[in-house]
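Peer 1: this one's structure only:
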C-alpha cells in the first residue's frame, strides 16, 4: 500500500513504485496500491479502479478480467499493442479509459485505436503534448476516471 485512504475505494496501479501525485491521491481519499502481475485484490477495499502504465497494461487487464466482481473501472496509459495476449478482451467490460500521447512515437494513436477497437467500453483520449510518460502529468485525469465522485 502506498497511501491509506478514507473513502472506502481502492486504486491499484500496475507499473509504478511510488504515488504519481501524492497531493491528488490524498485529496481523493482513495487507498492506493502498487501491484505486480500476480496481485490479488486488497481484502479491505470496496470497489476497485485499476490502471496499467506502459508494458504493465496487460497485467492490469488480466487483473480486471480475474476480478470482475470487484473491479469497476480500468485505465490503460501508453500501453503498447501486445505481441501475445492470452486474454479475450471482449470479456473485459468495465468502463475503460485509454490515455495515449500524440508525441509518443512508440505507443501513439495507432496503439490507442487498437485497444479501443477491442475493449467493449473504452474511451480513447489523446494528450496532444504527451510522450511516453503520461501517468504523472495525467494523474488527475486517471483518478477522476478510476475514483469518480471520491473526495476526502
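Peer 2: That came in fine, so what should we check first? Computed from a predicted structure; not experimentally measured.

Peer 1: Please make it C-alpha for all contacts and neighbour counts, starting now.
Peer 2: OK.

Peer 1: just the helices in the protein please.
Peer 2: 22-28, 57-66, 109-118, 139-146 (DSSP state H).

Peer 1: Alongside the first one, take a look at this:
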C-alpha cells in the first residue's frame, strides 16, 4: 500500500498491471477490497496500469463544489495530483464503484483534459432532490464517454443507471442480473471488470 499526499488529504492506493502500459486506469472504491485487483486474469490480458485508490467515509463528505474546503474537495485535489503523476500527463480512464460515484463525477466534470473515459458501477441515485440537482449539473458538463453498470430493476422501477443516462451527454448502459448478497443487489466491480476495461481502456490488449 502506498500513500499519496495532496492538499489537505492523504490517499491510500496501490498500483498494479503493466508499468508504462498503453492506458492508465484509476479505480475508486471503499472497504477492504478497494486496492485489490478485481480479476487478476482479466487484468493480465490488458496493457494497462491500474491505480486502485481506497476512499473512506470522511473523504467523501460534502462535495458541493470543486474549489473549496470540504473533505471531498481536498480528496479531489489529491486525486488530480495522483492521476497526473501516475499517468505521465496522458489522459486516463476513471472508474468508480458504488458510493465513490459522486467523487468520480466531480473529478471528471472538472478534469476533461485528463479524464477521457468514465465508468460508474453500481452507483445509486442521489439521496434527495437537492443532491440530484447538484449531481445533474456536474453530469451535464462531462463530455467523456461514460459506461453505467447496474442491476436490472425490479418490475417497472428503472435502475439507477437510467437516472444518470438521462443527464449525461454520452452514456452507455450495461444492465446485469441482480447480484446475490450485494448491497441492494447492485453489481460490484468484480462482476463487470471485463466490460469496464473494454470501455476505459479500449484496444489496450497485450499481444
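Peer 2: Nice, thanks for sending it over. Keep in mind that this is a model prediction, so the values were computed, not measured.

Peer 1: thinking again about what came up before, of the helices of structure 1, which stretch is the most buried?
Peer 2: Ranked by mean neighbour count, these are led by helix 57-66 with a mean of 22 (mean count of other CA atoms under 10 Å).

Peer 1: residues in structure 2 aligned with that helix?
Peer 2: Against structure 2, the aligned range for helix 57-66 of structure 1 is residues 101-110 (TM-score structural alignment).

Peer 1: how big is the offset of that stretch relative to structure 1?
Peer 2: For stretch 101-110 of structure 2, the mean deviation from structure 1 after alignment is 1.3 Å (mean CA distance after the TM-score superposition for structure 1).

Peer 1: residues in contact with that stretch?
Peer 2: If you take CA atoms under 8 Å, 6 or more residues apart in numbering as the criterion, stretch 101-110 of structure 2 is touched by 28, 60, 63, 66, 72, 76, 80, 94-96, 115, 118, 120-121, 123, 135, 138-139, 141-142, 144.

Peer 1: how about 7 Å then?
Peer 2: Residues outside stretch 101-110 of structure 2 that contact it (CA atoms under 7 Å, 6 or more residues apart in numbering) are 60, 76, 96, 115, 120, 123, 138, 139, 141, 142.

Peer 1: Neighbours of the fourth one, how many?
Peer 2: If I follow you right, that is residue 115 of structure 2. Using other CA atoms under 10 Å, the number of residues around residue 115 of structure 2 comes to 25.

Peer 1: how much space between it and residue 159 of structure 2?
Peer 2: With distances taken as CA to CA, to the nearest Å, residue 115 of structure 2 is found 25 Å from residue 159 of structure 2.

Peer 1: Just give me the match in structure 2 for residue 127 of structure 1.
Peer 2: Checking TM-score structural alignment: residue 127 of structure 1 goes with residue 176.

Peer 1: Any figure for the gap between the nearest residue to its match once chain neighbours are set aside and residue 179 of structure 2?
Peer 2: Leaving aside its sequence neighbours, residue 176 of structure 2 sits nearest to residue 151 (CA to CA, 6 or more residues apart in numbering; 4.7 Å). The gap separating residue 151 of structure 2 from residue 179 of structure 2 is 7 Å, by CA to CA.

Peer 1: Now do the shared contacts for these two.
Peer 2: Common neighbours of residue 151 of structure 2 and residue 179 (CA under 7 Å, 6+ apart) are 185, 186, 187.

Peer 1: Could you report the neighbour count for the first one?
Peer 2: So the one you mean is residue 185 of structure 2. Neighbour tally, residue 185 of structure 2, other CA under 10 Å: 16.

Peer 1: Please tell me how far it sits from residue 127 of structure 2.
Peer 2: 18 Å.

Peer 1: ok, now the last one?
Peer 2: The gap separating residue 187 of structure 2 from residue 127 of structure 2 is 19 Å, by CA to CA.

Peer 1: These two - which one has more neighbours?
Peer 2: Using other CA under 10 Å, the more surrounded residue of residue 187 of structure 2 and residue 127 is residue 187, with 26 against 8.

Peer 1: To which residue of structure 2 is residue 19 of structure 1 aligned?
Peer 2: So, by TM-score structural alignment, residue 19 of structure 1 is matched to residue 37.

Peer 1: quick one on the thing from earlier: which single one of the contacts of stretch 101-110 of structure 2 is nearest to residue 85 of structure 2?
Peer 2: residue 115 (13.5 Å; CA to CA).

Peer 1: Please enumerate the strands of structure 1.
Peer 2: 10-14, 31-35, 48-53, 71-77, 95-101, 122-127 (DSSP state E).

Peer 1: so can I have CSV of the ones you listed showing distance to residue 116 of structure 1?
Peer 2: Below are the strands of structure 1 laid out as CSV (distance: least, CA to CA, whole Å):
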stretch, distance to residue 116 of structure 1
strand 10-14, 20
strand 31-35, 24
strand 48-53, 15
strand 71-77, 10
strand 95-101, 7
strand 122-127, 5
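
Peer 1: closest to residue 137 of structure 1 out of those strands?
Peer 2: Of all the strands of structure 1, strand 122-127 comes closest under CA to CA, at 10.0 Å.
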